[in-house]
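A.B. asks: Predicted model follows, preceded by the sequence.
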Amino acid sequence: MAKLFRFLKPYSSYIGAILVLLFFQAMADLYLPTLMSDIINNGVVNGDSVYIMKIGGFMLLVALGGAVCMISASYLSSRTATGFANDLRKNIFTRAESFSLHEFDKVGTSSMITRTTNDVTQIQQVTVMALRMMIYAPIMAIGGIIMAITKDKQLTWVLAVAIPLLGLVIFFVAKTAIPLFKLMQKKIDKINLVLRENLTGIRVIRAFNRQEDEKVRFEEASIDLTNTAIKVNKMMAVVMPIMMLIMNLTSVSIIWFGGIRIDNGDMQVGDMMAFIQYAMQIMFSFLMLAMMFVLIPRAEASAERINEVLDMEPEIVDPKSADKADKERGYIEFKNVNFSYPGAEQPAIEDITFSARPGETTAIIGGTGSGKSTLISLIPRFYDVQSGSILVDGVDIREMTQENLRSKIGFVPQKAVLFTGTIAENIKYGKEDATDEEVKHASEVAQAADFVSKIKEGYESVIAQGGNNVSGGQKQRLSIARALVRKPEIYIFDDSFSALDFKTDAKLRRALKDETKDATVIIVAQRVSTVMDADRIIVLDEGKIAGIGNHKELLASNEIYREIVSSQLSEEELA
């Protein structure tokens, strides 16, 4: 957790002020029992009302000063902790933004959400407590011991027995709680995972009538977390009464032995009363530290998980100096490219070599699992090639900054993703400063203008979370419009026409021809009708290129392409 304290640097002035305020609060709290002792010894015993009123008024001023210091310290510690948590969340999010898809797979989406929310909250809570208790409690404990000794040295042996007993209880809490709290965070991850799968996969769950099975799965994850939490709380339920018992026995012992000393004339009543208060202050200081030690193990587990994200070095990083392009804009070249997913026995794609030029359409077709989506995911560097190279505009993409590379690409993913906001905002996601005319033109080319015009609010209509208030085909068309408004050098369509009917598909491809005539277009498709007119068709089979050519050439020479075509088109259409 200490590693995360580097993010507290901007708040060093606040922390300095908190230290000063807590010191004065502790001094005020430590001074009050001595003043009370003076009132009893010099005022009450002698019946001096003036003295009682004078010292009593001074006690009120000291108490008021302590209260002001406490309120100010609480305010500053809350500001510091919330600012610290905000910086942590920002850094986790920024680091996550730089991760490749492989790193996301390694950490897990549900775990990333837990780390950014629940884990940061744990750290925030401990920081507030630490700024208040871990500074105040030691001052009170040390100060209390010193003041107790000044009142009566003989009685301090009672504290010499009680404090080590409290220390043993705190040690037991720390030792047993740390593993349980680490386990709890993992089990919160599990609940998040199950919940996320249920919410995103609700249609499939209902379609297969698996609601009861999913309820059982969630209940198992929830009960698992509950049982661990009960273990921790059982431990705390035993610990707190033990600590209170030690504190009460300490009070009884002080009164018992203090009474004997008063009877012998070795101690005054006021001093014994002050000693009891100092003993309670010392014990409560240890109680505060015990509470901290309850929270610290959980925060430590959270800190480890946060550090795991912050210390994870992104696999894909920008070069220190980017090379300049030496070829035409939009030119793509694959040279002997190989790529395997981590832990896979077989490469996803192997020895891929081809080029795609501006003004041309390159289509990629092949069976399920042939590596089509993997191949095009390498162009924007969602993953890095393991061997070989990919060149854009004559420059190896590893020698370009990710921002520069991706600014050249208009990418339409296989699964259309829309964000909460208006239709216009979703289209402008491709180009933030796009004009209304550009937005309308892009949606017209993408064949989205018709359905947008029928909606009451038009382009200002709000898209629900995940685009759940539009159909699959409408999502795809808006995703295509988002790429078109960017006017990039390279268009990548990853099976982006699958949800469109044949008529809309044909109209869209015709409109795209004029819109993308100066750009490089790469289309991944399952439909033969979508790729028939491409200048170049690449046939993939088990991650390897099985053939390159146009529709007629491949139909005449490539068996795999012929099988794909014959499975989709009739004999008349083939002729």
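C.D. replies: Received the coordinates, thanks. Only a predicted model underlies this, so the values are computations on that prediction, with no experimental measurement involved. Numbering: from 1, shown residues only.

A.B. asks: going forward, measure contacts and count neighbours with C-alpha atoms only.
C.D. replies: Noted.

A.B. asks: For the residue minimising distance to the centre of the chain, which non-adjacent residue is closest in space?
C.D. replies: With distances taken as C-alpha atoms, centre = their mean, residue 116 lies nearest the centre of the chain, 2.7 Å away. When the adjacent residues along the chain are set aside, residue 116 lies closest to residue 89, with 5.7 Å between them (C-alpha to C-alpha, 6 or more residues apart in numbering).

A.B. asks: before we move on, what about residue 136?
C.D. replies: Closest residue to residue 136 apart from its sequence neighbours, by C-alpha to C-alpha, 6+ apart: residue 22 at 5.9 Å.

A.B. asks: Tell me how far the residue nearest to residue 116 lies from residue 80.
C.D. replies: Note on residue 89: its distance to residue 80, by C-alpha to C-alpha, to the nearest Å, is 14 Å.

A.B. asks: Just the element for residue 56, please.
C.D. replies: Residue 56 is located in helix 49-97, with elements delineated by DSSP states H and E.

A.B. asks: repeat for residue 186
C.D. replies: helix 156-200.

A.B. asks: Which other helices and strands does the very next helix or strand once past that helix contact?
C.D. replies: Per DSSP H and E, helix 156-200 leads on to helix 202-207 as the next helix or strand towards the C-terminus. In terms of contacts (3 or more C-alpha pairs under 8 Å, 6 or more residues apart in numbering; DSSP states H and E), helix 202-207 is packed against no helix or strand at all.

A.B. asks: What is the distance between the next helix or strand after helix 202-207 and the centre of its chain?
C.D. replies: From helix 202-207 onward toward the C-terminus, using DSSP H and E, the following helix or strand is helix 211-263. On the basis of C-alpha atoms, centre = their mean, to the nearest Å, the separation between the geometric centre of helix 211-263 and that of its chain is 32 Å.

A.B. asks: again with stretch 126-133
C.D. replies: Averaged C-alpha coordinates place stretch 126-133 at 23 Å from its chain's average position (C-alpha atoms, centre = their mean).

A.B. asks: the more surrounded of residue 89 and residue 80?
C.D. replies: Looking at residue 89 and residue 80 with other C-alpha atoms under 10 Å, you find the greater number of neighbours at residue 80, namely 24 against 19.

A.B. asks: hold the first one in mind and look at this next one:
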Amino acid sequence: MIKTLSKSIRQYKKLSLLSPLCVIGEVIIEMLIPYLVGNLIDKGIMKGNMPYITKWGLILLGITIVSLFLGASASYVAAHAAAGFAANLRKDMFYHILDYAFENIDKFSSSSLVTRLTTDVNNVQLAYQIIIRIAVRAPMMLIVSVVMSVIISPRLSLIFLVIAPIFVIILALIIRGAYPYFPRIFKGYDKMNQVVRENVRGIREVKTYVQEESQIAKFEKSSGFIYKLFSTAQKIISLNSLVVAAILNIATLAICWFGAKEIVGGTLQTGQLVSMFSYSNSVLFSLNILAMIATQLIISGASGRRIADVIEEKPAIENPRKPVENVTNGEIVFDHVNFKYNPDDKALALNDINLRISPGETIGIIGETGSSKSTLVSMIPRLYDVTSGAVRVAGHNVKSYDLKALRDNVAMVLQNNVLFSGTVKENLKWGNENATDEEVVAAAKIAHADGFIREMPDGYDTMVEQGGNNVSGGQKQRITIARALLKKPKILILDDSTSAVDTNTEREIRESLAKDMPETTKIIISQRIVSIKDADRIIVMNHGKIEDIGTHEELLKRNQLYSSIAKFQEETGK
């Protein structure tokens, strides 16, 4: 974990080293002050030596100013380095997530990834700032204080050598007891965020079905789970303050008792005892700080592990070493393809798929829900890799292509495509950021989106709200079809992407695609017979297998599943 996270420090390594150096200088000067004050009392104040008092008073003032400057510099540098480290962590996580295949994404919920990018990174940022600032200061202060105590009074310094190991042992036990709760707490945060996300996105359904009370109960359950775990962990951690308070009182009493005896015996001067009290406070303050650091490291350790899990997750689909850069045509071949989502699954999602699709051919795919229609086409742009067999595009195994080149030539339009915040034109240019305005309009016309876009308040410059909430479902689908067309793909896959469009407009879109993109291979997945009946061939999927292939008329005559779907839709008018 530490090795993984440390790679994100990068350009902030020098600052990360500068802060501890400033801290070391600050602590050395700070720890000299009690010793000098003791001398000032014994050799100046007690003897009424004003020149000595003036000289060393000015020296103390000077080194105090230097100490303050070093402390301020250390704080500034540590904050800057920690913020930069956190920014790099977020970048590394985000870039890594974008490299994920669907198989990787399935391991992390979206709410969990958001929590890791925000809360977990903030925890690690705070811990890093503590490590390069306070975590250096506390041990340094502890060591220097003990050394100075030994110089002043070896016998009294034995008190620290006794209490320090006891404190460390107790602290280790507290950490060991509290740490296991925090990974569970952060998983609880993931679940709670998931509940919030679902309710924000599905607020219309929640209100329509009057589910407010059940969703409140669901939220309170996840929130209560976090509360119980956090309360238990905090009870264990709170023992830190009790231990520190007990040690502080015992040490103070011991120094008073034994110090008084040494003064009476003439082996210790008053100023030296004052210095011992100062160093005693420094030692105990250091122990207290170490306890606080340990608490934060418990939390950040769990967060760091969650961040490392994301960065260490190896993308399931990667570019080959010597990739094929060009997709020359839209020919597709499935050669004995088998696929399952999880290696441990017993059942195959796709079972022995054999299929050849010619360049420019229009293929319709239909089947009952769960028949793996979408899974089949997901193999073409390598959203998933086959378990066995091969998928070839233009004569090459899809695994041999450069991923960007392959996906630039395979455009997929899903039923629930997403529009992003920005103008309509900016959303369309996701398909091709270098597209001219004429090309944007041409693609919109093929998708029959140009008309309603021009009727918007600012036409193509109209702002789209987050998620496309200010456009209808049918409009959103036509915009996403136009976006895909701007890629000028060799293969176009429409996965139930006109379900919210009326049948007349859908027919016009199909006619435009056939007329304007004759060389593009088109695959249309639909639950409506009318959407695919004019395809060159229609594939009937059933339980992950190709049950039949033929034209609309051929399947009506010989395939029971297809004919029953057609009959039902004809009778119900769907």
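C.D. replies: Received it, and whenever you're ready, just let me know what you need. Quick caveat, the model's predicted, so the values are computed rather than measured.

A.B. asks: Could you verify that residue 547 of the second structure is part of a helix?
C.D. replies: No - the assignment for residue 547 of the second structure by DSSP: H, G, I helix; E, B strand; the rest coil gives strand, which leaves it out of any helix.

A.B. asks: Looking at the first structure, name the residue matched to it.
C.D. replies: Under the alignment (TM-score structural alignment), residue 547 of the second structure pairs with residue 546 in the first structure.

A.B. asks: Could you check how many residues crowd around its match?
C.D. replies: Other residues within reach of residue 546 of the first structure, judged by other C-alpha under 10 Å, total 15.

A.B. asks: ok, residue 542 of the first structure - how many residues close by?
C.D. replies: 18.

A.B. asks: returning to what we had before: list the contacts for the residue nearest to residue 136 of the first structure?
C.D. replies: For residue 22 of the first structure, the contacting residues are 69, 70, 73, 132, 135, 136, taking C-alpha atoms under 8 Å, 6 or more residues apart in numbering as the criterion.

A.B. asks: Same check on residue 28 of the first structure?
C.D. replies: Counted by C-alpha under 8 Å, 6+ apart, residue 28 of the first structure has contacts 62, 63, 65, 66.

A.B. asks: out of those, who has the most neighbours?
C.D. replies: Of all the contacts of residue 28 of the first structure, the most densely surrounded is residue 66 (21 neighbours; neighbours counted as other C-alpha under 10 Å).

A.B. asks: Am I right that residue 315 of the first structure is in contact with residue 96?
C.D. replies: No - at 11.9 Å, residue 315 of the first structure does not count as touching residue 96 under the criterion of C-alpha atoms under 8 Å.

A.B. asks: Could you check which of those two is surrounded by more residues?
C.D. replies: Per other C-alpha under 10 Å, whichever of residue 315 of the first structure and residue 96 has more neighbours is residue 96, with 18 against 13.

A.B. asks: what about residue 352 of the first structure, is that helix, strand or coil?
C.D. replies: Applying three-state DSSP: residue 352 of the first structure is strand.

A.B. asks: one step back: against residue 40 of the first structure, how distant is the residue nearest to residue 116 of the first structure?
C.D. replies: The span separating residue 89 of the first structure from residue 40 of the first structure equals 54 Å under the rule C-alpha to C-alpha.

A.B. asks: same thing with residue 463 of the first structure?
C.D. replies: Taken as C-alpha to C-alpha, the span from residue 463 of the first structure to residue 40 of the first structure is 74 Å.

A.B. asks: that older thread, so which elements touch the helix holding residue 56 of the first structure?
C.D. replies: The helices and strands touching helix 49-97 of the first structure, judged by 3+ C-alpha pairs under 8 Å, 6+ apart, are helix 12-38, helix 120-129, helix 269-311.

A.B. asks: Could you identify the helix or strand that succeeds it?
C.D. replies: Secondary structure here is assigned by DSSP H and E; on that basis, the next helix or strand after helix 49-97 of the first structure toward the C-terminus is helix 101-107.

A.B. asks: Need the contact partners of that following helix.
C.D. replies: Applying C-alpha under 8 Å, 6+ apart, the contact partners of helix 101-107 of the first structure are 96, 309, 314, 315, 342, 382, 383.

A.B. asks: quick one: which of these sit in strands?
C.D. replies: Secondary structure assignment (DSSP state E) places none of these within strands.

A.B. asks: Which residue ranges of the stretch 301-450 of the first structure form strands?
C.D. replies: Defined through DSSP state E, counting those that start in this stretch, the strands belonging to the stretch 301-450 of the first structure, from first to last, are 332-339, 349-356, 361-366, 387-392, 395-396, 409-412, 421-422.

A.B. asks: to the chain's geometric centre, what's the distance from the third one?
C.D. replies: Between the mean C-alpha point of strand 361-366 of the first structure and the mean C-alpha point of its chain there is a distance of 37 Å (C-alpha atoms, centre = their mean).
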